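> can you look at this prediction? I've put the sequence above it.
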Amino acid sequence: MKRRGRRNALHKSPCNLDYRKAQGRESRMVQSDLLECPMEPPTLRERRRDAILDAAEALFLEQGYERTSLAEIVKQSGGSLATLYDLFGNKQGLLHAIASRWGNEARCQPAECMAVADLSNVELLRGYAHRQCDRMQSPRAIALMRMLISESLRDRDFALQIYRDLHVPAIEELSALFAEWAAAGQAEIDDPQAAAKLLLSIVIGDSMLHTLAGLEDEWLDNDQLDWRLQPFLSHFKIV
């Protein structure tokens, strides 16, 4: 069943929650970062930050995280070592910032934000799952994941930071959306957080292992992913 005028679409890949009063009660609405992004041109500091991030990511992907020096990053970005330290602290801080930017890019889909009003909840979840799966299979994602996992194994504090900043927000966004659907009678979800974790496991669980191992013949296509999603949709009676 189609629903017009809805703005809490997961298809928009929301980045934060906006609590609004609706019909005398508080209603959670998940909004896209597109609605929050400032329209002003980037400041000089922001441009320098982006230049350093672009240079660092290019070098990390080209020659590896461990083999890339800060001096090389500064040379390619046209910045200074002092600015790099001021913005990121160290090379690990750069890797974290690259990972955060990657996550934010996936949550901000400007081209899709206007095409969500007519989608059902089932279509929203399927579209979300398809995009996340495709995202995990890109060469850029594979390289970044390998770097993040390698550094996480070396430094537990870094691993926890990546988990908090990349994985937890996705769980919170899905949990808020599932809670809203349950409150509106559009799903029977008794534990939104557990349901959010289950959905992410279905979508990226073994897909991440296949991606990291380079097992391209094991990657899921959309039909296979829909098959996996069907028990989830049926169990929680998502309409």
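Good, I have the coordinates. Keep in mind that this is a model prediction, so the values were computed, not measured.

> could you use CA atoms for every contact and neighbour count after this?
Will do.

> you'd agree L94 is up against A56?
Yes - between L94 and A56 a contact is recorded at 7.3 Å, counting by Cα atoms under 8 Å.

> buried ones in the longest helix anywhere in the chain?
Using DSSP state H, we find that the single longest helix of the chain is helix 192-213. Along helix 192-213, these residues count as buried under the neighbour rule (16 or more other Cα atoms under 10 Å): 192-193, 195-197, 199-200, 202-204, 207-208, 210-212.

> also this one, for the comparison:
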Amino acid sequence: MMMQDERVEKDPHDAAARPRLEARRRAFLDAAAQSFLEKGYAGTTLDDVIARSGGSRQTLYQLFGGKQGLFEALVTERVRAIFGDFEGDELDGRPPEDVLPPLGVRFLTTITCPAALGMYRLVFAESAAMKEVGEAFWRAGPQALRRLLTGYFAGQVKRGTLRLTRPDYAASAFAGMLIGNLHTECVLGLRETPGPEEIEERVKEIVRLFLDGAR
């Protein structure tokens, strides 16, 4: 068994080693998430991650190249997991009244869940020093959602259901209306995560206001 473990450590490209290496990658990321959220980037050491994961320093460097690479991989993966349910194909051809309310509810529920709030706090704290982290977060999360909305709004303009000169501006405006002060208050810990009824009521009013101005 020890010889197999050593072979996995030394050859990450070996086909037989990949499942075990992927399991170790998962363990590193889970351990890193706990450490970074508890201690922040500066306060977390690779020894912390290794102790929590049970892996080795050699494997960690093979997989991530070091602490910053581990952090960037964690941010990218977690943001994609948080925002990954937003797909454009399911929106095509459907009227705004059917699309925007459930999309808005899902978006607000997503960004105010504890996992997302923790990731927002972590990224905001570290992105000034590590621009790549902020860019990765933006591309995988908020920008992806705005791109989806921009494409949908552009399609609705062609169908004549919405009057928008800049679908991209409209996408940013709609997302901004949803976020409002609510998300900032949650990130800062000034209030509890909103419940389903509050989210649905908020989204209903925002969709009404948005569509009143877009028609």
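Thanks, I have the structure now. This one's a predicted model, so the numbers in the text were calculated from it and none came from an experiment.

> picking that back up, which secondary structure elements does the longest helix of the first structure contact?
In this structure, helix 192-213 of the first structure makes packing contacts with helix 121-136, helix 139-154, helix 168-183, helix 222-235, judged by 3 or more Cα pairs under 8 Å, 6 or more residues apart in numbering; DSSP states H and E.

> out of the ones you listed, which comes closest to N16 of the first structure?
Distance to N16 of the first structure, taken as Cα to Cα, is lowest for helix 168-183 among those, at 6.9 Å.

> counterpart of the closest one in the second structure, which residues?
The alignment of helix 168-183 of the first structure onto the second structure (TM-score structural alignment) spans residues 143-158.

> for the counterpart of I98 of the first structure in the second structure, give its distance to L100 of the second structure.
For I98 of the first structure, the aligned position in the second structure is L74, judged by TM-score structural alignment. Distance from L74 of the second structure to L100 of the second structure, counting by Cα to Cα, to the nearest Å: 30 Å.

> now G55 of the second structure
45 Å.

> more crowded one of those two?
Using other Cα atoms under 10 Å as the criterion, G55 of the second structure and L100 rank with L100 on top: 22 against 16.

> quick one, what contacts the more buried one?
Contact analysis of L100 of the second structure by Cα atoms under 8 Å, 6 or more residues apart in numbering lists V207.

> recalculate using a threshold of 10 Å.
L91, R94, R106, L149, F174, V203, K204, I206, V207, R208, F210, L211 (Cα atoms under 10 Å, 6 or more residues apart in numbering).

> now it: how far from A33 of the second structure?
32 Å.

> who touches both of L94 and A56 of the first structure?
Joint contacts of L94 of the first structure and A56 (Cα under 10 Å, 6+ apart) are L70.

> more neighbours, the two?
Using other Cα under 10 Å as the criterion, L94 of the first structure and A56 rank with A56 on top: 25 against 21.

> remind me which helix or strand that one belongs to.
A56 of the first structure is part of helix 44-63, with elements assigned from DSSP states H and E.

> list the contacts of that helix.
By Cα under 10 Å, 6+ apart, helix 44-63 of the first structure touches 41-43, 64-70, 72-80, 83-84, 87-88, 91, 94-95, 97-99, 101, 139-140, 142-144, 147.

> now do the contacts for the most centrally placed residue in the second structure.
The centre of the second structure sits closest to V79, judged by Cα atoms, centre = their mean, with a distance of 2.0 Å. V79 of the second structure makes contacts with A115, A116, M119, Y120, A136, F137, W138, R139, A140, G141, P142, as judged by Cα under 10 Å, 6+ apart.
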